[in-house]
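K.L.:
Predicted model and sequence below, questions to follow.
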Amino acid sequence: MNIVVLGLSLSSSWGNGHATTFRALLKAFAARGHDILFLERDVPWYASQRDCLDPAYCRLAFYKDLTELEGWRTEIAAADAVIVGSYVPEGVAVAEFVQRTADGVTAFYDIDTPVTLAKLARGDFEYLSPEVIPGYDVYLSFTGGPTLDRIERDYGSPAARALYCSVDPELYYPMGINRCWDLSYLGTYSPDRQPTLERLLIEPARRMPDRRFAVAGPQYPADVDWPENVERIEHLPPRDHAAFYSASRFTLNVTRGDMIAAGWSPSVRLFEAAACATPIISDRWEGIDSLLADGSEIVLADSTADVIAAIAGDGTAIGKAAQARALTAHTAAHRAEELEKHLLEAASTNTRLAGAA
C-alpha cells in the first residue's frame, strides 16, 4: 500500500503520546512493505522540541496551514489509504479536504477516543465533528469494547475498529541497570489524573520516606507539593524511556477520567513498561484485565495502602509475565498487521471504492 498519514506529531514527543505511538506503528507497517508519507502541521511548540526528523521508515514533511496542505493534493488523491489522526490542528477542515480529495480508503485514527467523544457530546469540535465521521471509511479507535458500537450507532461510522497502542520491542526492553526508584511515573500533567497520582504515588512517598520515587513529564504546576523523596524530571525523551522503566522497581499507570469511564483504553506507556519487564501498578478500569491479568501480570490498586503493600514486595515475577504478554500480543508488529487488515476490509466493503474500481 501507499498511505498518507496526517497526524498530530511524528517529529516531537514533547507533551504528547502520539509521536511514539505513530513511530512504532509506522515502522512496523513499513516493514510489511508499505510506503508511508507523514504530513505534520508545523507548529512552534513542537518545532522547538523535535527529536525525530529523518525517520528511516517513512517520508516526513510539514505544512504550515491548510493552504499549504493543498500542495499535497496529488499524493492524497493517489494514496491507497489516507489516515487522519486525532488532535490534528483544524482537524475538521482537514477531514473535509481529505474526504473530497482521496480516491482510496479514508480513516480516522483516534488515539484519544474517550476524550474525543466527551468533546463531541459538549459540542466541542476542535478536531472532529459528527458531520465528518460518516465520511471516514473506518474509524480506528484507541478504545475498544462497547465504545465501538457507540461510534457506529450514534455517529454513523461505517466501521469502528479497535487499534490499540503498542510497543516497539527493539526500543523497549530490560536494560539490566540498577534500580534507582521504588516507584516511578511517566506522564504529562493532566488535572484529571493528578488526584490519582496524589493517591497512588505522592501519598505513598510521604508515608515511606525511606523509599525513592520519580515523576517524569512536563507541565506540572509549580504549586504541587512534592515530597523530598520524589525526584522530578521535567521531560524525558523516548530514547530514555526504557532506561527509566528499567531503573524502576515498579512503575505507575494513571488513566484520564474519560478513559476510565469508557474502559478498554490502554495507554502506550502500559505496553512500553511491560516490554521492559517493569512491574506495573495501575488504577482500575473496565477491560484492563483482558490486556494484562490482575495479580499475575499487573497490580491493580485502588488506594494508597494497595500501593504501599505492592512496593513492599518483589514484583519481578509480575514484570516478567507482563513482558511475555506484551511481546505475544501488544507489539507494533501486531498492530501493523491489524491496521493492514482494517484498511483492506474497508477497501473491499466500501461501495464508493468498489464503484470507483
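P.N.:
The structure has been received and is ready for your questions.
K.L.:
Please count neighbours and contacts with C-alpha atoms only from this point.
P.N.:
Fine.
K.L.:
what ranges do the helices span in the stretch 251-357 of the chain?
P.N.:
257-262, 268-275, 288-291, 304-311, 316-329, 332-349, 351-356 (DSSP state H, counting those that start in this stretch).
K.L.:
Next up, a structure to set beside the first:
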Amino acid sequence: MTSSLDIIILGLSLSSSWGNGHATTYRALIGGLHAQGHRVLFLERDVPWYAAHRDLPDPDFCELVYYRDIDEMIENHAGRIKAADAVIIGSYVPSGVTVIDGIVALKPRRLCLYDIDTPVTLAKLDRGDEEYLARRQLPTFDAYFSFSGGDILTRLERSYGARKAIALYCSVDASRYQATGEAFCWDFGYLGTYSPDRQPSLERLLIEPARQLPHLRFAVAGPQYPEDIDWPANVERIEHLPPADHPSFYSRQRFTLNVTRSDMIAAGWSPSVRLFEAAACGTPIISDDWRGLHELFVNDRAIVIARRSKDVVDALTTINAAGRLALASAARATVVQRHTGDVRARELAAALRELPEERVNDSRPHRQSISV
C-alpha cells in the first residue's frame, strides 16, 4: 500500500448536517485525510430531506458524488471500488444491507464498516432490526471501526462475529471550531437534534434548572422538537444551526450541556461529536455521566458531571470566571491533543495499512456467534 491512500466512503451524509451528527464527523475525518495527502471519494444517497438542507454541497477536501439508484451507483463506480485501497461503508446508509451486498460482490481490496452509532446498531440487531446492516454481514468486513470503544469492541468480535473491531471515535476540525470572542448571550445552552431517549436528561439538566433560575438565560438549538414541550420563558429555541454557526453558538454560552442517548450510556465510551466541538471552542461543559467519560475528560478539571438538576444549578451559580476558564482550557487541550480530525485520520490510515490486502467474498470463514 502506498503512503497516499485511495479511500471510498459510502455514508449517510456529508453534504447536510440537518438532523444528524454524521456529517460533521465525516467532515473532520476526511478533512484530516485530505491534509495528510490521502484521496477520498464520498458516495451519498440523494434523498430529499438532506437535499433541502445542504450546508456543504461541494466540499473542497474530497470528491462528493450523489446517487439515487444503488445498482447504477455500483455500476458507475465499480472500477474505482475494486481499485481503491479501502472501501468504508457507514452506519445508517439508506438501504444499507443492499448497498453492502452490492459492494461485497465487487470484492474490494479492503472492506470496512464505520459505525457512528454502534450501541444503537447492536440494539437494533438484537431485536432483529436490520435497517442498514444485517447480522450475517458483520464477518464480511475486514475491520469494524466503531464510534464506541471500551468493552463493546470485545462484544463485537466474540458475540457478533466482527473480524477486527477498532475504536474510531468521532472528532472535530479544530481549525473551524474555535472561540469567536463574542459576548455571552446565554448562561447555559444545548445543541442537538430532538431524541426521545435524550429528552428526559434535557428536562432534568436544562429545563428544570431554567425554571429554578428564571434570572438566567438558556438556549436549545436543534430540529425536530415536538411542539408540545413546555419551554420556560427564559429558554430560547433555535430550530437549526448549520456547522458554520456552531462556534458562535458555543462561544456565546457560559456553559454548554452534553446529554447522551440511552444506548450510548449503556455501552459507555461513546463520546458525542458535540462534546469535542464544544471543548474545541473553549466552552465549559456540563455533562451527564457514563463509563469512559473520565478517561476522555478528567472530572472537575476539564468537565462538570451532573446527575441531578441541583448539580447544574450549583455549577451555574458557584463556578466563577476563573473556574470556567480552567475547565475550558483543560478540555480544549485534551481535544487538541487526542480528538481532532487530523489525529483520527492518522489512526484510520494506520489501521488500514495493517489490514491484509485480500478480496472479500461470501466464502470467507465466519466466526461462530455466541449469545449476547
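P.N.:
Nice, thanks for sending it over. What you see is a predicted model; the values in this text were computed from it and never measured.
K.L.:
TM-score for this pair?
P.N.:
The TM-score (TM-score structural alignment, normalised by the length of structure 1) is 0.97; 352 aligned residues with a C-alpha RMSD of 1.2 Å.
K.L.:
rewinding a little: got the helices of the stretch 251-357 of structure 1 as JSON lines, with distance to Arg207 of structure 1 columns?
P.N.:
Shown next, in JSON lines, are the helices of the stretch 251-357 of structure 1 (distance: least, C-alpha to C-alpha, whole Å):
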{"stretch": "helix 257-262", "distance to Arg207 of structure 1": "26"}
{"stretch": "helix 268-275", "distance to Arg207 of structure 1": "25"}
{"stretch": "helix 288-291", "distance to Arg207 of structure 1": "28"}
{"stretch": "helix 304-311", "distance to Arg207 of structure 1": "9"}
{"stretch": "helix 316-329", "distance to Arg207 of structure 1": "23"}
{"stretch": "helix 332-349", "distance to Arg207 of structure 1": "39"}
{"stretch": "helix 351-356", "distance to Arg207 of structure 1": "61"}
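K.L.:
Tell me which of those helices approaches Pro238 of structure 1 most closely.
P.N.:
helix 268-275 (10.4 Å; C-alpha to C-alpha).
K.L.:
so where in structure 2 does the closest one end up aligned?
P.N.:
Alignment of helix 268-275 of structure 1 against structure 2: residues 273-280, by TM-score structural alignment.
K.L.:
Average offset of the matching stretch relative to structure 1?
P.N.:
Its aligned residues in structure 1 lie a mean 0.4 Å from stretch 273-280 of structure 2 after superposition (mean C-alpha distance after the TM-score superposition for structure 1).
K.L.:
Could you identify the residue of structure 1 that aligns with Ile207 of structure 2?
P.N.:
So Ile207 of structure 2 corresponds to Ile202, using TM-score structural alignment.
K.L.:
ignore the last one, Tyr67 of structure 2
P.N.:
Per TM-score structural alignment, Tyr67 of structure 2 is aligned with Tyr63.
K.L.:
excluding its backbone neighbours, what's nearest Thr255 of structure 1?
P.N.:
Arg193 (6.4 Å; C-alpha to C-alpha, 6 or more residues apart in numbering).
K.L.:
tell me the contacts of the alignment partner in structure 2 of that neighbour?
P.N.:
Taking TM-score structural alignment for the superposition, Arg193 of structure 1 sits opposite Arg198 in structure 2. Arg198 of structure 2 is in contact with 259-262, counting by C-alpha atoms under 8 Å, 6 or more residues apart in numbering.
K.L.:
Just the closest of the residues you listed to Pro284 of structure 2, please.
P.N.:
Nearest member of those to Pro284 of structure 2, counting by C-alpha to C-alpha, is Val259, at 14.1 Å.
K.L.:
How about the contacts made by the aligned residue in structure 1 for the closest one?
P.N.:
For Val259 of structure 2, the aligned position in structure 1 is Val254, judged by TM-score structural alignment. Residues near Val254 of structure 1 by C-alpha under 8 Å, 6+ apart: 193, 196-197, 282-283.
K.L.:
so how far is Arg338 of structure 2 from the residue of structure 2 positioned farthest from its centre?
P.N.:
Taking C-alpha atoms, centre = their mean, the residue of structure 2 most remote from its mean C-alpha position is His215, at 34.0 Å. Distance, His215 of structure 2 to Arg338 of structure 2, by C-alpha to C-alpha, to the nearest Å: 37 Å.
K.L.:
Same check on Tyr66 of structure 2?
P.N.:
With C-alpha to C-alpha as the criterion, Tyr66 of structure 2 and Arg338 of structure 2 are 32 Å apart.
K.L.:
Could you do Glu157 of structure 2 as well?
P.N.:
Relative to Arg338 of structure 2, and taking C-alpha to C-alpha, Glu157 of structure 2 is found at 25 Å.
K.L.:
try Gly189 of structure 2
P.N.:
25 Å.
K.L.:
So if I had to pick from the two, which one is more boxed in?
P.N.:
Gly189 (26 against 15; other C-alpha atoms under 10 Å).
K.L.:
Which residue in structure 1 aligns with that one?
P.N.:
For Gly189 of structure 2, the residue aligned by TM-score structural alignment is Ser184.
K.L.:
The helix or strand where its match lies vs structure 2, average distance?
P.N.:
Following DSSP states H and E, one finds Ser184 of structure 1 within strand 181-186. Superposed on structure 2, strand 181-186 of structure 1 shows a mean distance of 0.4 Å to its aligned residues (mean C-alpha distance after the TM-score superposition for structure 1).
K.L.:
Confirm for me that the match of Tyr67 of structure 2 is in contact with Arg41.
P.N.:
Yes. Counting by C-alpha atoms under 8 Å, Tyr63 of structure 1 touches Arg41, with 5.1 Å between them.
K.L.:
Between those two, which has more neighbouring residues?
P.N.:
A direct count of neighbours by other C-alpha under 10 Å for Tyr63 of structure 1 and Arg41 places Arg41 higher, at 22 against 16.
K.L.:
so what corresponds to that one in structure 2?
P.N.:
So, by TM-score structural alignment, Arg41 of structure 1 is matched to Arg45.
K.L.:
so that match makes contact with Tyr67?
P.N.:
Yes. Assessed by C-alpha under 8 Å, Arg45 of structure 2 is found in contact with Tyr67 at 5.0 Å.
K.L.:
OK, contacts around Thr143 of structure 1?
P.N.:
So Thr143 of structure 1 contacts 111-114, 162-164, 262-266 (C-alpha under 8 Å, 6+ apart).
K.L.:
In PyMOL, select just the buried ones from these.
P.N.:
Listed next is the PyMOL selection for buried residues among the contacts of Thr143 of structure 1, using 16 or more other C-alpha atoms under 10 Å:
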select buried, resi 111+112+113+114+162+163+164+262+263+264+265+266
